[in-house]
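Colleague: Compute the structure for the input listed below.
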Amino acid sequence: MHKRILYAGPLAAALLAAGCQTTKSVTTAKQPVIETLGTHEVPAGEFAYVYRKNNGTAPEFGTRPSVQEYLDLYTNFKLKVLEAEQRGLDTTQAFKRELEGYKQQLAQPYLTEKSVTDQLVREAYDRMSKEVNASHILIRMAPDAAPADTLAAYNKIMALRQRVTGGEDFNKVAAETSEDPSARDNGGKLGYFTAMQMVYPFESAAYRTKVGEVSQPVRTRFGYHIIKVNDVRQAQGEIKVAHLMIRATPGMPKADSVTAKKKIDELSSRLQRKEPWDKLVAQFSEDAGSAANGGELPPFGTGRMIPSFEEAAFRLQNPGDLSAPVQTPYGWHIIKLIEKQPVPKFEDMEASLKSKVSKDSRSELNRAAFLKRIRTENQFTENKAGKDFVFAKADTSLVNGRFKYTAPAAPAKASKTVGDNSPLFTIKGKPYLVKDFLSYAQQNQRAKKGAEPRFAMQQLYDQYVDQSLTDFEKANLETKYEDYRMLVKEYRDGILLFQLMDEKVWSKAIEDSVGLQKFFAENQSKYQWEPRVQGTVISAATPDLLKQAQTQLKAGRYEVKRVVPGP
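Modeller: Presented below is the predicted three-dimensional model:
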């Protein structure tokens, strides 16, 4: 393949000039060409980007020898990629599937708001320094409840708030009215919890409410809550313990319950007499999952264990301390403290918190901020006439999940009348037609008994807009972000190179043993040692020692005199 290199001035200077500006958007201006491989032109900016990425920290970065050496390597790489393309390796379904999988992964950081994520991660960490003890009352409501149902639930929770702020006992009212099933037994008490343990709106309301006060209604995916904060304390961090357990369930016969209590008391006495913990646990503990490992449990923090177990564990002060027998719904436990671990530093938790935030209900805030930004950047514009036309089709069939739509054939000529082929909205001038949304509505509708038809249509419309904006953004990432475009190209070329090398070298080497033998025979002369000598190098501290060594060298023997210390 013919290679032609074009230089625009000194090579290093041209490259650095081409790559010195890092911009968010990809420029459409014609770039200077650094070389042509056959008919394929390699833009100077492309090479400068790759060179800078792989050599930016090297001491010789930007020098002519460094640039020239890397250009030679890059040229050989590009020639192999072009060979793979000529062989059609970039047209196979396997290649397309693999590249598409990588593109989906690479796109994720560009479909989020980094600044929002960073704020949420820092907020979560700061909240982890405190633990909140709270009670709540819940009035259930579906996440996509109709406005009438939402208002009814809101009025109901506000009436309950007036009762508890007017002097009635919060936990008594919770036991009587809360639609959280556990409230009948615990009076709405949640115990202590910290950040990332409750859904985000609930957590935020709890952390913003003062001790002794009741929050305003807060909506989560479960419904409306009011929250009373009972206490706030410094975070206890995590704790690692081991336990010895004797099973005893609430519904077991009384005789068996008494036997279990006697057994745990006896084991507690034996432990107080310093009998070996591991031996007693292995012999008597009825928690099969931990008994073989000295009763050790994974580290846990506030809100992760049964409250009675957790409270007893955190009261232990020093490693090796043992608790008195503690009862839980599972039975009786003796707990041994192994270690206490304070809340880690932010730097040590940042990566794991980012992962949790992306999966937590907090991610809804990030998603909303992202959609708001790309609405503006991608010039989202609604067509009111098209939207009115769509909403006029909302009827009870949509509420019942039986809405049907058949798209008409395209009109023979443009019509000024609003209809199925009219734009519903545009994204950067690209029209999204009424008929496409109505087909989407038919495919994605869900029955919403009692809902208003226009409300059901509005929810589907909002989903369609969000999906269309996201899909448009994904489809244009390569033209919008240079880093993304170059990374996709790097992965694409890397896959092709791997497939070419596999076909031409690795698989061939495995399958063609005769060819390997022939290649070895024809090329072994290229890999022989050049003429060489074997010698001895003698270093001496003084000329006299060197003369002695030269004399002894002829005899092939070196006399070594050892100095023996005197008495």
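Colleague: switch to C-alpha atoms for all contacts and neighbour counts from now on
Modeller: OK.
Colleague: tell me, how many neighbours does Ile427 end up with?
Modeller: By other C-alpha atoms under 10 Å, 21 other residues sit near Ile427.
Colleague: Please tell me I have it right and it contacts Asp471.
Modeller: No - using C-alpha atoms under 8 Å, Ile427 makes no contact with Asp471, being 10.8 Å away.
Colleague: quick one: the strands in this protein?
Modeller: Ranges of strands in the chain, per DSSP state E, are 3-5, 33-37, 40-43, 130-140, 189-193, 218-220, 223-234, 238-247, 326-328, 331-341, 380-382, 423-427, 430-433.
Colleague: Export these to CSV and append columns for distance to Thr479.
Modeller: Shown next, in CSV, are these (distance: least, C-alpha to C-alpha, whole Å):
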stretch, distance to Thr479
strand 3-5, 27
strand 33-37, 19
strand 40-43, 16
strand 130-140, 45
strand 189-193, 46
strand 218-220, 39
strand 223-234, 43
strand 238-247, 47
strand 326-328, 60
strand 331-341, 48
strand 380-382, 18
strand 423-427, 16
strand 430-433, 16
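Colleague: right, and those strands - which one's nearest Gln272?
Modeller: Proximity to Gln272 (C-alpha to C-alpha) singles out strand 331-341 among those, at 11.3 Å.
Colleague: For stretch 453-462, buried residues please.
Modeller: Across stretch 453-462, burial judged by 16 or more other C-alpha atoms under 10 Å covers 453-458, 460-461.
Colleague: Would you map the helices across the stretch 451-567 of the chain?
Modeller: 453-475, 477-480, 482-501, 507-511, 513-523, 543-555 (DSSP state H, counting those that start in this stretch).
Colleague: Please provide the structure for the following sequence as well, for comparison with the first:
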Amino acid sequence: MRNMILAAGLLASAVAGAAGNPDADTLVVSQGVARVTLGDVDAYVHRIPETDRKGFVAKPERIETMLRNMLLDKQLADEALKLGLDKDPIVQQQIALATENALSRARMEKFRASLKAPDFSEQAQEDYLANKKKYTIPKRYDVKHILFDIKSRTPDQAAALANETAAKLAKDPSQFDSLVESLSDDQSKKDNHGLIENAASESFVAPFADAARRLENIGDISPPVRTVFGYHILKLVSTAPEQLQPYEKVRESIISRLQAEWMEARIREKIDGLRNETMNPQPEVLATLRERYGKIEEPPAGPAASEPVKQP
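Modeller: Down below sits the predicted model:
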């Protein structure tokens, strides 16, 4: 196993740039009669979308699993050939379908590579000017919170503790930080002392983020707020106003998005053009398909099948 993982780790760097590798016959691993070459690995990896390949080969355990599966397939294929299963008409059709599937993927990769996106610089600026809200960083709310979780107590018990603590804070808000340390069940408090930055962002569950947004002034303390984690009491410690990002900061990301949208539109047009060609079905053959692969049992006729079930 250790040798296999080591081989996988060494393979990761080799495969990442293996397109057109002249060493296609170089042996990677063997087992019994099975041999996996760099050419085999190239063919396997090229079935993975290009954007995901580097991530795939970056993890040795994925490569090990891939190599073990390829070895198993080759061993079983060798047994199948010895048994003459390649002569079976159904197997021959399956091989033909697999060939067509590989050619289909290759054609789409070739088509995608042939696309040259136009210059979207002008459209990017128009998009920026027309959708400034999209490129505006929302108002930031930094809060501290006290959590009464519902893992170690019932929801009613957590609510009672939260309400009791809220009453204490209403009389003396200066206790908030000390109550974070003594009462909060948030395990991260030992590092952040209850501080949650950008608490109104989409990173947080909606009730928590909504409660943060409702705090208006520094030092404001929320009533208890229920989330899936329990009950929280929030205190606003700082804010930052919403800010429109400069065009130059977002320009490249807008252009990249517009290019990707253009590419996907061209690919959809290509696929839709082929799919929308006239089909010529053979009704008499289609009608036989249901019974060709096993007769489907029809539900029994009569009242039991047609009448609605009555409540007792």
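Colleague: Now the TM-score, please.
Modeller: Once superposed, chain against chain, the TM-score is 0.41 (TM-score structural alignment, normalised by the length of the second structure); 172 aligned residues with a C-alpha RMSD of 4.9 Å.
Colleague: still on that earlier bit, so which of the helices of the stretch 451-567 of the first structure is nearest Lys78 of the first structure?
Modeller: The closest of those to Lys78 of the first structure is helix 482-501. By C-alpha to C-alpha, the value is 8.3 Å.
Colleague: buried ones in that closest one?
Modeller: Buried, per 16+ other C-alpha under 10 Å, within helix 482-501 of the first structure: 482-485, 487-488, 491-493, 495-497, 499-500.
Colleague: Which one of these is nearest to Leu71 of the first structure?
Modeller: Checking the buried residues of helix 482-501 of the first structure against Leu71 of the first structure by C-alpha to C-alpha gives Asp493 as the nearest, at 16.3 Å.
Colleague: any idea how far that closest one lies from Glu46 of the first structure?
Modeller: Distance of Asp493 of the first structure to Glu46 of the first structure, computed by C-alpha to C-alpha, to the nearest Å: 13 Å.
Colleague: Make JSON lines out of the helices of the stretch 451-567 of the first structure and add distance to Phe309 of the first structure.
Modeller: Shown next, in JSON lines, are the helices of the stretch 451-567 of the first structure (distance: least, C-alpha to C-alpha, whole Å):
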{"stretch": "helix 453-475", "distance to Phe309 of the first structure": "45"}
{"stretch": "helix 477-480", "distance to Phe309 of the first structure": "52"}
{"stretch": "helix 482-501", "distance to Phe309 of the first structure": "50"}
{"stretch": "helix 507-511", "distance to Phe309 of the first structure": "60"}
{"stretch": "helix 513-523", "distance to Phe309 of the first structure": "67"}
{"stretch": "helix 543-555", "distance to Phe309 of the first structure": "81"}
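Colleague: do you know which of these lies nearest Gln162 of the first structure?
Modeller: helix 453-475 (30.6 Å).
Colleague: Just after the strand or helix carrying Arg257 of the second structure, pick out the following helix or strand.
Modeller: Applying DSSP states H and E as the criterion places Arg257 of the second structure in helix 247-275. Heading C-terminal from helix 247-275 of the second structure, the first helix or strand you meet, by DSSP H and E, is helix 283-286.
Colleague: What is that next one packed up against?
Modeller: Judged by 3 or more C-alpha pairs under 8 Å, 6 or more residues apart in numbering; DSSP states H and E, helix 283-286 of the second structure has no packing partners among the helices and strands.
Colleague: buried stuff in it?
Modeller: By neighbour count with 16+ other C-alpha under 10 Å, helix 283-286 of the second structure contains no buried residues.
Colleague: Follow the chain on from it and name the next helix or strand.
Modeller: Counting by DSSP H and E, what follows helix 283-286 of the second structure is helix 289-292.
Colleague: ok, how many other residues are close to Lys279 of the first structure?
Modeller: So Lys279 of the first structure, with other C-alpha under 10 Å, has 13 neighbours.
Colleague: so Arg64 of the first structure sits right up against Ala14, yeah?
Modeller: No - between Arg64 of the first structure and Ala14 there is no contact under C-alpha under 8 Å: 10.6 Å.
Colleague: do you know how far the residue lying closest to Pro307 of the first structure once chain neighbours are set aside is from Gly331 of the first structure?
Modeller: What sits nearest to Pro307 of the first structure in space, not counting adjacent residues and going by C-alpha to C-alpha, 6 or more residues apart in numbering, is Gly191, at 7.3 Å. Here the distance between Gly191 of the first structure and Gly331 of the first structure works out to 20 Å (C-alpha to C-alpha).
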